[in-house]
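**Student:** show me the folded form of this:
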Amino acid sequence: MTYKHYLLLLALFLSSVTCTGNKKGADTANTNVAESGIPDNQTSVADENQPVLDERGYIVRVGDPAPEFTLQTTAGETFNLSDMRGKVIMLQFTASWCGVCRKEMPFIESEIWQKHKDNPNFYLLGIDRDEPLEKVQEFMKQTGVTYPMALDPGGDVFALYAERKAGITRNVIIDPSYKIAMLTRLYNEEEFSEMCKVIDELLRDK
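**Tutor:** You can find the predicted model right below:
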């Protein structure tokens, strides 16, 4: 074997070792991404600067102070949540295109609003997500609800309570100390019954 042949074989050997090492490193990095879903040089989705969502899409929890907001109602009045401090408050997030909302709202009207509407310690507000006034007014007629409704342009108030892209049907019960007492999602008869009991108990303690 000539000296030139020896050098050529040595170069090929070293090249093979280097490539194998790089492949192993790449395989390890790919495994880390597959297990965590996040490359090592990126922060986790559960970053401390981001809200942690529950399985229903909420970014608030029972016991949290209620996020404050101001909205315009369909009656042209300004609603400030902070003005309701000391009351039992129910926020009902809804939209005309939501079939589950349409199913639930008549029960909210008959079993909650009609029962408590004359109680000065109770307030119920429907919050329609990102729809014009005329559509919301027609929606109220179609569902037969008479409780106050407010407009939420862009869904910004919804996004104070739940992930912006989360499903719309949800209720938030706020106690007189301005803390969240119950969170519901979709329409479930058992959960709805429990929500009615929570409202009754909170009003009984007033």
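**Student:** from here on, contacts and neighbour counts on C-alpha atoms
**Tutor:** OK.
**Student:** between the two ends of stretch 88-102, how far is it?
**Tutor:** Distance between the boundary residues of stretch 88-102 (C-alpha to C-alpha, to the nearest Å) amounts to 24 Å.
**Student:** surely C101 is in contact with G167?
**Tutor:** No - using C-alpha atoms under 8 Å, C101 makes no contact with G167, being 10.7 Å away.
**Student:** more neighbours, those two?
**Tutor:** Between C101 and G167, C101 has the larger neighbour count (other C-alpha atoms under 10 Å), namely 20 against 16.
**Student:** what number of residues lie near W97?
**Tutor:** W97 sits with 11 neighbouring residues when counted by other C-alpha under 10 Å.
**Student:** and the one 5 residues further on, by the same measure?
**Tutor:** Residue neighbour count, defined by other C-alpha under 10 Å, stands at 20 for R102.
**Student:** one more, for comparison:
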Amino acid sequence: MKKIIFTFMLGVGFLTSQSQEWKVPLYDRVPAFTVQDKEGNSIAIESLRGKVVLLTFFATWCPSCREELPHIQKDIWDRWKTRDDFTVMVLAREEGWDKLDPFMKNTGYTFPIYPDLERKVFSLFGDSYIPRNVLIDKEGKIIYRSIGYTEKEFSELVKRIETELEKK
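**Tutor:** A predicted model of the protein is given here:
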């Protein structure tokens, strides 16, 4: 039986990772995609093979996202940003640099952020619900995923990152 927990707030909900809200099954290879950074450089997910990668999908208007992002900064990015075998890709669903630049300046966040204006990357993983996290191992397989933000779920994400980074 699938377990689904909803806590709706402005159309944003929390669903357990066992829900039907995922297009890519757990332990499958991450779908191919490319994003562009602020300078216009293309970054293909395949180029990050050999690293543990956290994908975080959010929107600047999303209350749950705004609750989670400080933890992404403090508990994940600040902790592991100097490691060669780890990175974060924070993707803004339907938002461009016009919104992201002031948002990053006002919040002081320093993690890597990328616009996903037309949901091209987001739509590979799901159709709705943010924040959404996808953890990818060094071989390019999805090893953890979550939708929504709770302290318990976020703590589990941090533990999974720790475990992956301890592997040789």
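**Student:** ok, the residue most central in space within structure 1 - contacts?
**Tutor:** For structure 1, A162 is the residue whose C-alpha lies nearest the centre (C-alpha atoms, centre = their mean; 1.7 Å). Neighbouring residues of A162 of structure 1 by C-alpha atoms under 8 Å, 6 or more residues apart in numbering: L53, G57, Y58, I59, V60.
**Student:** superposed on structure 1, what's the mean shift for the top helix by length along structure 2?
**Tutor:** Scanning structure 2 for the helix with the most residues, using DSSP state H, yields helix 151-166. Taken over the aligned residues, the distance from helix 151-166 of structure 2 to structure 1 averages 0.5 Å (mean C-alpha distance after the TM-score superposition for structure 1).
**Student:** what range does the helix of greatest length in structure 1 cover in structure 2?
**Tutor:** Counting by DSSP H, the longest helix found in structure 1 is helix 3-36. Aligned by TM-score structural alignment, helix 3-36 of structure 1 falls on no residue of structure 2.
**Student:** all strands of structure 1, in order?
**Tutor:** Assigned by DSSP state E, the strands in structure 1 fall at 70-73, 78-80, 88-94, 122-129, 149-152, 170-174, 180-185.
**Student:** can you list the ones you listed in JSON lines and add distance to E194 of structure 1?
**Tutor:** Shown next, in JSON lines, are those (distance: least, C-alpha to C-alpha, whole Å):
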{"stretch": "strand 70-73", "distance to E194 of structure 1": "28"}
{"stretch": "strand 78-80", "distance to E194 of structure 1": "27"}
{"stretch": "strand 88-94", "distance to E194 of structure 1": "14"}
{"stretch": "strand 122-129", "distance to E194 of structure 1": "17"}
{"stretch": "strand 149-152", "distance to E194 of structure 1": "23"}
{"stretch": "strand 170-174", "distance to E194 of structure 1": "11"}
{"stretch": "strand 180-185", "distance to E194 of structure 1": "9"}
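**Student:** quick one: stretch 97-117 of structure 2 aligns where in structure 1?
**Tutor:** The alignment of stretch 97-117 of structure 2 onto structure 1 (TM-score structural alignment) covers residues 133-153.
**Student:** other residues contacting that stretch?
**Tutor:** Under the criterion C-alpha under 8 Å, 6+ apart, residues 71-74, 79, 95-96, 102, 105-106, 109, 113, 124-132, 158 lie in contact with stretch 133-153 of structure 1.
**Student:** chain center to that stretch, what's the gap?
**Tutor:** 22 Å (C-alpha atoms, centre = their mean, to the nearest Å).
**Student:** buried ones in that stretch, by neighbour count?
**Tutor:** L133, V136, F139, M140, T143, V145, Y147, P148, M149, A150, L151, D152 (16 or more other C-alpha atoms under 10 Å).
**Student:** closest one to T18 of structure 1 out of those residues, please.
**Tutor:** T18 of structure 1 lies nearest to D152 out of the buried residues of stretch 133-153 of structure 1, by C-alpha to C-alpha, at 59.8 Å.
**Student:** ok, that closest one to D128 of structure 1 distance?
**Tutor:** Relative to D128 of structure 1, D152 of structure 1 is positioned 6 Å away (C-alpha to C-alpha).
**Student:** please tell me how far R66 of structure 2 sits from D116 of structure 2.
**Tutor:** As for R66 of structure 2, its distance to D116 of structure 2 is 17 Å (criterion: C-alpha to C-alpha).
**Student:** now do W80 of structure 2
**Tutor:** Separation of W80 of structure 2 from D116 of structure 2 (C-alpha to C-alpha): 24 Å.
**Student:** what's the counterpart of I173 of structure 1 in structure 2?
**Tutor:** Residue correspondence to structure 2 (TM-score structural alignment): I173 of structure 1 is matched to L135.
**Student:** sorry, back to before: so which of the contacts of A162 of structure 1 comes closest to G21 of structure 1?
**Tutor:** Taking C-alpha to C-alpha as the measure, L53 is the one of the contacts of A162 of structure 1 closest to G21 of structure 1, at 40.4 Å.
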